[in-house]
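This is a predicted model, with the sequence first.
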Amino acid sequence: MNKHSKYILSMAAAVILATGCTKKFQDYNTNPYGATNEDLLPDYGLVVAQLQEAQKSIYVYQPAWVTQLQQNLMADVYSGYMMPPTPFRGNSNNMNYDLVDGWNVWALNPAYSSSVGSVMNPISNVEATTKTTAPALYAMAKIIKVEAMHRVSDIFGPIMYSKYKMRADDGGYDYDSQQEAYNNFFKDLNEAIAILTPLRAEKPLPTFKNADLVYDGSYAKWLQFANTLRLRLALRIVKADAAKAKTEGEAALANAGGILSAASDNFNINIGATEHPLNTINNAWADIRMGAPMESILTGYNDPRLPKYFVPAVDAAVAGQYKGIRNGINIDAKSRYQGYSALITFPSKIQLMTAAEAWFLKAEAALRGWTGAGTAKENYESGVTTSFSQHSLSGAATYLTDATSKAAEYIDPKAITPGQNNVTKDKPWLSTITIKWEEGDAFERKLERIITQKWISMYPDGQEAWSEFRRTGYPKLFPVVINNSGGKVSTDVFIRRVNIPPDEYLTNPQGAKRAAATLNGPDNGGTRLWWDKQ
């Protein structure tokens, strides 16, 4: 383990106590800019800063140790995309379901208030100052808030959202249940979409352009993103509230602004000259490598995107191969798996939604018979083609005719217990789905095909991939070999969420208890979220 990795592990608790959400819930409700509405109105300079801060806090990219805790040692692994070669905490950690509260609190801290940024603090101030005076900025704030906070809710479940800054009678701060949060996400997106729809052909205000770290001030692009986000969240709740899901999804598809369609439409946060945090975690620290499901599916499909995502292994036992590490295995030392496939070097942008995803969302909407979705086959094939285009690849048409390739068996030649980590054809979690669209297939097989290709296309955003795996069960992933949850998380059912950090119970005991009471079971990693239905 490198010096920096040791530092983040030894100092996490101290940092959290000093700067994280353990600074009491009162800190969540303090305007960090110290500005009144009157201070903000003359030129909206602080509004620009606040909107940029919120965009940068969706996926914190600096310092890289925050990214490592916010997402990489959690969702990036649970999605099947990646796995660390490092046996953190004596190899008892998130990877084998011994959830580390000192790590996972950093999935919550940036949402509210921390030394590295915030979403809700600046956004609430922008909402208060722009609703009537600068509605386009107000709409941007709403969209950013939903994009950031649905990711937090999809980790924990209940979140402080509509009740943010509001004290309960007992002095605590209350959460929305996840169902309430999602209802409010749709409400906020609807409001933003109504504002931006008539503006989509207009030249943006300079302040809007200055605040925008994604689309250079394009109202039309922000509208497309909002519609696509609405469609994403509609499908997210399809098993929990099918009627609302259909209503919201069809509204997104019917809007005149449309949804994302070309690779140039991708929602990527521009981080300027800052190094992508995954480059630091992967290259400088050697703390992350390819996940075994990525190897199995991409090599089995002979997928041209494979070298766009990973580099061949350098370990003598597998040199020149694309070799991933299975989640939740016995690791005695970092040196055992450090030579497996590393990640490619990422450009200075944070990918949070792709146009390929939008096509796959439409494909599923069509599969479910939603009005305005077109045909599942055409949308599915457009999703694959758009993903190839994103990575400057040709050959999508040929790839889409492959009716025989399936996920490959996974063999780990360096397993401490020989054969322990192998996944062969007799294992139920090895997928048999092929690439070519088959109109005669049953609903579930069509859905598995759509979600498997969506999973490939969304890389490296493990948060969204993990959410979709929990919602659909696809793509088929490999269960952990070692389960250190003490019976809280089922090996076969996989981890479903992360518990509310204990510090929340210390600083806001009544609010945290009420939040936990909205769950469908105990506050642990085995309890399904509201939208996560069997």
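That came through fine.

When you work out contacts or count neighbours from here on, use the C-alpha atoms and nothing else.
OK.

got the residue ranges for the helices in the stretch 51-200 of the chain?
64-67, 75-78, 88-91, 101-104, 109-112, 120-130, 135-156, 178-196 (DSSP state H, counting those that start in this stretch).

Tell me the helices and strands packed up against the fourth one.
For helix 101-104, the packing partners by 3 or more C-alpha pairs under 8 Å, 6 or more residues apart in numbering; DSSP states H and E come out as helix 3-19.

run the last query once more with 10 Å
helix 3-19, helix 502-507 (3 or more C-alpha pairs under 10 Å, 6 or more residues apart in numbering; DSSP states H and E).

would a markdown table of those helices with distance to Lys145 and mean neighbour count be doable?
Below are these laid out as a markdown table (distance: least, C-alpha to C-alpha, whole Å; neighbours: other C-alpha atoms under 10 Å):
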| stretch | distance to Lys145 | mean neighbour count |
| --- | --- | --- |
| helix 3-19 | 22 | 14 |
| helix 502-507 | 21 | 16 |
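
take the one below as the second:
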Amino acid sequence: MRILKIGLFMLAAGFSACTKMDNTNPNVPSTVNPGVILPQVIYNTSNTLVGNAFELNNELIQYTCMNNTFTEVQRFKLLPSNSNGLWAMYSRMRDLNDIIAMGDKTTDMANYKAIAIIVQTYIYAVLTDTYGDIPFSEAGLGTTGNIYMPKYDKQEDIYVKMLENLRTAADMLKGASPLLYGGDPVYNGNLVRWQKFANSLRLRLLMRSSGKLSTAVSDIKTLLSDPQQYPVMESNDDNFVYRYSGSLPDASPLSLNYVRDFDFKYKSVSAFIVDSLKKLNDSRLFQYARPTNASAGTANPQYVGLPNALPVTESANYNGGYNFQSYLGTRFQSNTEPAIWMGFSELLFLKAEAAQKGYFNGQPKELYEAAIRASFAYWGAPFTESYLSQPGVFYDGSLSKIYLQKFYALFFSGMEAWNEYRRTGYPVLVPGPTNINDGKVPNRIPYPLSEQSLNRTNYNDAAKRMGNDNMNHKMWWQP
């Protein structure tokens, strides 16, 4: 698989004239406004989420599998090399710190500061939920603080601070003035929607840490009991998704501009999800997968998933070979397929779980069913109410139903399905015959090799806390 990394190079106008001889290049801006920086950060982060969903999450959680060769990922082995894409998100921190610093200098930039804090917290959450302990309090301070070898903070401490930051940022946006320089590619300057995203993300992190953080349950109750004070997502219009324009270079990193069709088709949709959705007559299947080549365009298109981690020869010849296996849906090769950060459906599943656990007075069945409808609507999949009455779907008060439907809904949502599996234990996955981890889905990715050479002392301290950098070492929030 070949994903080419691209970048946008954007310059701001408004240079001041040189009145004396110095070493300043008059053709390069000395400062860049946040309306220029923010879209670049969101764009690059979105590329990372899509790429790592494709390469890591989807194989770990058995959404997809390779059909022509082994990957260590689907065999449940994670290596430092698997860190390269995700750890690179640290390169976004300096830009976000710059926006925050601008907000500290002038009230006109306070709204950008709040947005930068939200985006930064999202990135930190992805990183800490992938590795455990990570650089946090000293990250991104090479230029401003001369800290080039940041310490690794403990995950519990990071969670406390992330939750505090999200609450602060959402409060800062109440009644905030419009964005002076634009630069909001997701909500187009709608600051109420940014508040909703901040509070929804906060609920995600609170639910994840609710078994470990002593204040989490009371904070969930407070957040969900006062929607006026703490608005959360209310429809798919509030989804945080980055919509690529489709014009190069602003195109999905999985599109045909960057990934050859031949390479893309190395990924078959797994038998687990194809068989599960077929059993429920779930029309999302036709978005997630495509008919087999042999049946496409016929009166009876067939959808056949590939079991994960088969021996190479068995994988290549399964069900008669590649032409008789279902590849990923064609939508994922589109220039404009959005990058999903967080959606309304996930928010509703979180609320349904919280209600079922007694954290607030919502109706879990109503929320669960609304979450399913929202997922079908997002994917453009036809839905009928009879879907909800099937024995495999009908809500009977069990959390397992919520977790399983949430798994279906989180398709291609960054690393979130893996996060939820580690938290809930659902769905129950059957390891492939070539798995090399005693059938256990790994709990973390080892730190990148670059940290061992460039930040060795701090790496060593963190690695010891993470079971000697062991991929099976549990996250702090795991049961």
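Good, I have the coordinates. Predicted, not measured: the structure shown is a model, and the values here were computed from it.

TM-score for these two?
The TM-score (TM-score structural alignment, normalised by the length of structure 2) is 0.83; 437 aligned residues with a C-alpha RMSD of 3.0 Å.

As TSV, the helices and strands packed on helix 101-104 of structure 1 with distance to Phe25 of structure 1 would be great.
Formatted as TSV, these follow (distance: least, C-alpha to C-alpha, whole Å):
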stretch	distance to Phe25 of structure 1
helix 3-19	12
helix 502-507	7
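
Asp101 of structure 1 is nearest to which of the ones you listed?
helix 502-507 (7.2 Å; C-alpha to C-alpha).

chain center to whichever helix or strand comes after the closest one, what's the gap?
Tracing the chain past helix 502-507 of structure 1, the next element assigned as helix or strand by DSSP states H and E is helix 509-517. Offset of helix 509-517 of structure 1 from its chain centre (C-alpha atoms, centre = their mean, to the nearest Å): 25 Å.

Repeat that for stretch 195-207 of structure 1.
Distance, centroid of stretch 195-207 of structure 1 to centroid of chain: 28 Å (C-alpha atoms, centre = their mean).

again, but for stretch 193-208 of structure 2
13 Å.

And stretch 419-437 of structure 2, by the same measure?
18 Å.

buried sites along it?
By 16 or more other C-alpha atoms under 10 Å, the buried positions in stretch 419-437 of structure 2 come out as Asn419, Glu420, Tyr421, Arg422, Arg423, Thr424, Tyr426, Pro427, Pro431, Gly432, Thr434, Asn435.

With stretch 321-337 of structure 1 instead?
So stretch 321-337 of structure 1, judged by 16+ other C-alpha under 10 Å, has buried residues 321-331, 334, 337.

List the ones among these that fall in strands.
Among the buried residues of stretch 321-337 of structure 1, none falls in strands (DSSP state E).

Quick one: those residues as JSON lines, columns for distance to Val47 of structure 1 too.
Below are the buried residues of stretch 321-337 of structure 1 laid out as JSON lines (distance: C-alpha to C-alpha, whole Å):
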{"residue": "Gln321", "distance to Val47 of structure 1": "50"}
{"residue": "Tyr322", "distance to Val47 of structure 1": "46"}
{"residue": "Lys323", "distance to Val47 of structure 1": "46"}
{"residue": "Gly324", "distance to Val47 of structure 1": "44"}
{"residue": "Ile325", "distance to Val47 of structure 1": "44"}
{"residue": "Arg326", "distance to Val47 of structure 1": "45"}
{"residue": "Asn327", "distance to Val47 of structure 1": "43"}
{"residue": "Gly328", "distance to Val47 of structure 1": "44"}
{"residue": "Ile329", "distance to Val47 of structure 1": "47"}
{"residue": "Asn330", "distance to Val47 of structure 1": "49"}
{"residue": "Ile331", "distance to Val47 of structure 1": "48"}
{"residue": "Lys334", "distance to Val47 of structure 1": "45"}
{"residue": "Tyr337", "distance to Val47 of structure 1": "46"}
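
picking that back up, dump the helices of the stretch 51-200 of structure 1 to TSV, plus mean neighbour count and distance to Ser264 of structure 1.
What follows is the helices of the stretch 51-200 of structure 1, written out as TSV (neighbours: other C-alpha atoms under 10 Å; distance: least, C-alpha to C-alpha, whole Å):
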stretch	mean neighbour count	distance to Ser264 of structure 1
helix 64-67	21	25
helix 75-78	27	24
helix 88-91	16	38
helix 101-104	21	33
helix 109-112	26	28
helix 120-130	22	27
helix 135-156	24	19
helix 178-196	20	20
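
For the ones you listed, give me TSV that also has distance to Ser296 of structure 1.
Listed next are those as TSV, based on distance: least, C-alpha to C-alpha, whole Å:
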stretch	distance to Ser296 of structure 1
helix 64-67	26
helix 75-78	15
helix 88-91	24
helix 101-104	28
helix 109-112	34
helix 120-130	40
helix 135-156	26
helix 178-196	34
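
Val15 of structure 1: which of those is closest?
Here helix 101-104 is closest among those (C-alpha to C-alpha), at 9.2 Å.

Would you mind pulling the contact partners of that closest one?
8-17, 65-66, 68-71, 73-74, 93-94, 155-156, 498-503 (C-alpha atoms under 10 Å, 6 or more residues apart in numbering).

ok, now with 8 Å
Ala12, Ala13, Ile16, Leu69, Gln70, Met74, Val498, Pro501, Pro502 (C-alpha atoms under 8 Å, 6 or more residues apart in numbering).

what's the mean distance for it versus structure 2?
Once fitted to structure 2, helix 101-104 of structure 1 is off its aligned match by 3.0 Å on average (mean C-alpha distance after the TM-score superposition for structure 1).

The residue sitting nearest the centre point of structure 1: what's it in contact with?
With distances taken as C-alpha atoms, centre = their mean, the residue of structure 1 nearest its centroid is Gln463 (2.4 Å). Going by C-alpha under 8 Å, 6+ apart, Gln463 of structure 1 touches Gln71, Ala75, Asp76, Ser79, Arg151.

Now which residue in structure 2 aligns to it?
Aligned by TM-score structural alignment, Gln463 of structure 1 pairs with Met415 of structure 2.

do the same with Thr507 of structure 1
Match for Thr507 of structure 1 (TM-score structural alignment): Leu454.

Distance of the closest residue to that match other than its chain neighbours relative to Ala88 of structure 2?
Spatially, and ignoring its direct neighbours in sequence, Leu454 of structure 2 is nearest to Met149 (7.3 Å; C-alpha to C-alpha, 6 or more residues apart in numbering). The gap separating Met149 of structure 2 from Ala88 of structure 2 is 15 Å, by C-alpha to C-alpha, to the nearest Å.
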